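Trainee: Sequence and predicted structure, then a few things I'm wondering about:
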Amino acid sequence: METLNIVFIGCVETSYQLLNHLLENANDRVKIVGVVTKESSTFHSDFQSLKPLAARFNIPLFNYNQNKTEMNDWLKHIKPDIIYCFGWSHLLNEDTLSIPEKGVIGFHPTKLPENRGRHPIVWTLALGLNETASTFFYMKENADDGEIISQSIIPLENRENARTLYNKIIHTAKDQMIEMTYHLAKDNVTPVIQNDSHANYWRKRCKEDGRIDWRMSTAAIDRLVRALTSPYIGAHVEYQTQEIKVLEAFPVEVSNKTLVNIEPGKVVAVNGSRIQVKCSDGIIELIEHDFQTLPEAGEYLM
């Protein structure tokens, strides 16, 4: 039986964990023949180079530096049967996609065709969805619209946050990837064409999306903070012209009668390092944050 030769592309924590799992669990019909990664990143808060894994397992490595022609020449020299591209923010061009005989496999943590596009974990939490999915699919030039090879539904728990959901997705994807790889090695996959009429695309989030607007509800602020906590950069507020990160918050139950005349953004209490702030419909307590000087009750956060 022939060996399935795989090149693995990625540069985030998900990429690292999936590649490590594949290297430790693949059978003798599967071989990682090359790794494409980066030395550093200015925009991945969960960046993790695959270089240490390539070195430990003695795998040929290509460090990507925005030159797709050089990368494609290297891939053509390696001659992979298939490419796994998990955790990579650059769209692959037609030249790259045509190199491996068995195609290029991508990964997206949503229930495709729903929720294609950017920042899937953040949007899933910020929008308060009840479930998402771990999805592997054949990549095409357009983002996230290729035939689905494997999809596993992931329910969200109450008050799920970015770290717990991130870990849950990786845990699901690991076993899913191994099973998928064995089927690919046997040419035993039945891809499912996505129904584009059910598709939507999430946009790229910007810095302003992470700012807590105290006119928001307690539930919306709570979701925003949970969506942007570690491994991401955190939500933020402004205090005395400084940007302050907030990584954990919790709604506080209080009588509405005590809030009727209080404006959004006003600090109503400070207990140790915990700061209670009025928002549109209640009080939110900031629990984990990077305030160097705590505000006092009666001050305002912007």
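Mentor: Structure's in. What do you need? Just so we're clear, the structure is a prediction, and the values are computed from it rather than from any experiment. Residues are numbered from 1 along each chain as shown.
Trainee: C-alpha from now on. contacts and neighbour counts both.
Mentor: OK.
Trainee: what residues are up against residue 82?
Mentor: Residues near residue 82 by Cα atoms under 8 Å, 6 or more residues apart in numbering: 4-7, 100-105.
Trainee: Check these for burial and list the buried ones.
Mentor: For those, a neighbour count by 16 or more other Cα atoms under 10 Å gives the buried set as 4-7, 100, 102-105.
Trainee: now, which of the residues you listed sits nearest residue 240?
Mentor: residue 105 (47.9 Å; Cα to Cα).
Trainee: hang on, that closest one is in a strand, isn't it?
Mentor: Yes. When DSSP: H, G, I helix; E, B strand; the rest coil is applied, residue 105 is found to be in a strand.
Trainee: Below is structure B, check it against A:
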Amino acid sequence: MNGPRIVFFGYSEAGSECLDLLLARGDHVAALFTHEDAAGENIWFRTPAASARARGIPVFAPGSVNTPEWRDRIASLGPDLILSVYYRHIIGTRILAMPRLGAFNIHGSLLPRYRGRAPVNWAVLHGEPRIGMTLHRMTARADAGAIVDQEGVDIGPRDTAAEAFRKVLPCATRVLARQIDALLAGRAPETPQDETLATTFGARRPEDGRIDWRRTTAQIFNLVRAVADPFPGAFTEPAPGSRLMVWWAEPAAAPRAPGVVPGTILSAAPLVVATGDGALEITRPGWAGAAVPLRSGALLPFAAPSPSSV
């Protein structure tokens, strides 16, 4: 392969699709830095390592590239351009400064909104009607560099995070396809982000799926679809050692009667639970741990929202 040498940092389906685009074009991908699949994680997406190995491209999966040994290894690859797509680790500024054409990342939101981890899940949780992908320069601050290009897509109010991700995934390759020649020529357009519009969110944990029944029906419904399968799921705990998974639910038609405490089981069959402003029917329940009887009038526990799920 000829042309500028690209060192590609990538994981997940977005990383796989974008690497495939570069390989189909015949671009010179000098190496892939990626991740070993995490033990216990539901790997429901394609990853880029297989495509790279099939083309004889070196594949590395260090825990961190920000060590003297890995910085030297990357420097020895002679990168002209660094591209990062859904790579999960921070790439230090010494590495970002290596390529003469710069270092650029594709982030799964319409920056400057939803910087940080799990942007699609956070957008669904907050009921966003539109999400997107952004190509931007990498800087010391994550997701804060100048924007090269972005593209958005509408999502529905009932889409799960997985469905939303499928809708937005093609935006990554379309943005990269539009700009890769400009990146390789060192003339990609760059527009600074508006810091007054920036929002940042942290990584989500399985514990962040705990339902606080004091929240509104819409908020709980959005949580359910934001963490629905293949993600860890929303849940409530009727008793110690018993976790009721809420894989899907529907806002109940009837409003909650005055004086009814949120979390009260209004009906056991179908299973309807009072929320902060109405009620939610749990249409796809499941049990993790021991199953317990659910009776009308019983109270499901509140859960104070954790700092990462506010």
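Mentor: In hand now; what should we look at? Every value quoted in this text rests on a predicted model; they were computed, and no experiment measured them.
Trainee: what's near enough to touch residue 28 of structure 2?
Mentor: Residues in contact with residue 28 of structure 2 (Cα under 8 Å, 6+ apart) are 1-6, 22.
Trainee: preserved in structure 1, out of these?
Mentor: Retained in structure 1: 3-6, out of the contacts of residue 28 of structure 2 (criterion both residues aligned by TM-score structural alignment, their matches' Cα atoms under 8 Å).
Trainee: can you give me the strands in the stretch 201-302 of structure 1?
Mentor: Using DSSP state E, counting those that start in this stretch, the strands of the stretch 201-302 of structure 1 run over 201-202, 235-239, 242-252, 267-271, 274-278, 283-289.
Trainee: would you turn those strands into TSV with mean neighbour count and distance to residue 178 of structure 1?
Mentor: TSV is the format used below for the strands of the stretch 201-302 of structure 1 (neighbours: other Cα atoms under 10 Å; distance: least, Cα to Cα, whole Å):
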stretch	mean neighbour count	distance to residue 178 of structure 1
strand 201-202	14	28
strand 235-239	20	35
strand 242-252	19	34
strand 267-271	17	49
strand 274-278	23	44
strand 283-289	21	37
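Trainee: if we can go back for a sec, closest one of the contacts of residue 28 of structure 2 to residue 194 of structure 2?
Mentor: Residue 194 of structure 2 lies nearest to residue 6 out of the contacts of residue 28 of structure 2, by Cα to Cα, at 28.9 Å.
Trainee: who's in contact with that closest one?
Mentor: Taking Cα under 8 Å, 6+ apart as the test, what residue 6 of structure 2 contacts is 27-31, 79-83.
Trainee: part of a strand, is it?
Mentor: Yes. Counting by three-state DSSP, residue 6 of structure 2 is part of a strand.
Trainee: ok, residue 156 of structure 2 to residue 238 of structure 2 distance?
Mentor: 31 Å (Cα to Cα, to the nearest Å).
Trainee: mind checking how far residue 143 of structure 2 is from residue 48 of structure 2?
Mentor: Distance, residue 143 of structure 2 to residue 48 of structure 2, using Cα to Cα: 22 Å.
Trainee: neighbour-wise, which of these two wins?
Mentor: residue 143 (29 against 25; other Cα atoms under 10 Å).
Trainee: Switch the contacts of residue 28 of structure 2 over to a markdown table; also include distance to residue 137 of structure 2.
Mentor: A markdown table is the format used below for those (distance: Cα to Cα, whole Å):
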| residue | distance to residue 137 of structure 2 |
| --- | --- |
| 1 | 25 |
| 2 | 24 |
| 3 | 21 |
| 4 | 18 |
| 5 | 17 |
| 6 | 15 |
| 22 | 18 |
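Trainee: Could you single out the nearest of these to residue 88 of structure 2?
Mentor: Residue 88 of structure 2 lies nearest to residue 6 out of the contacts of residue 28 of structure 2, by Cα to Cα, at 18.5 Å.
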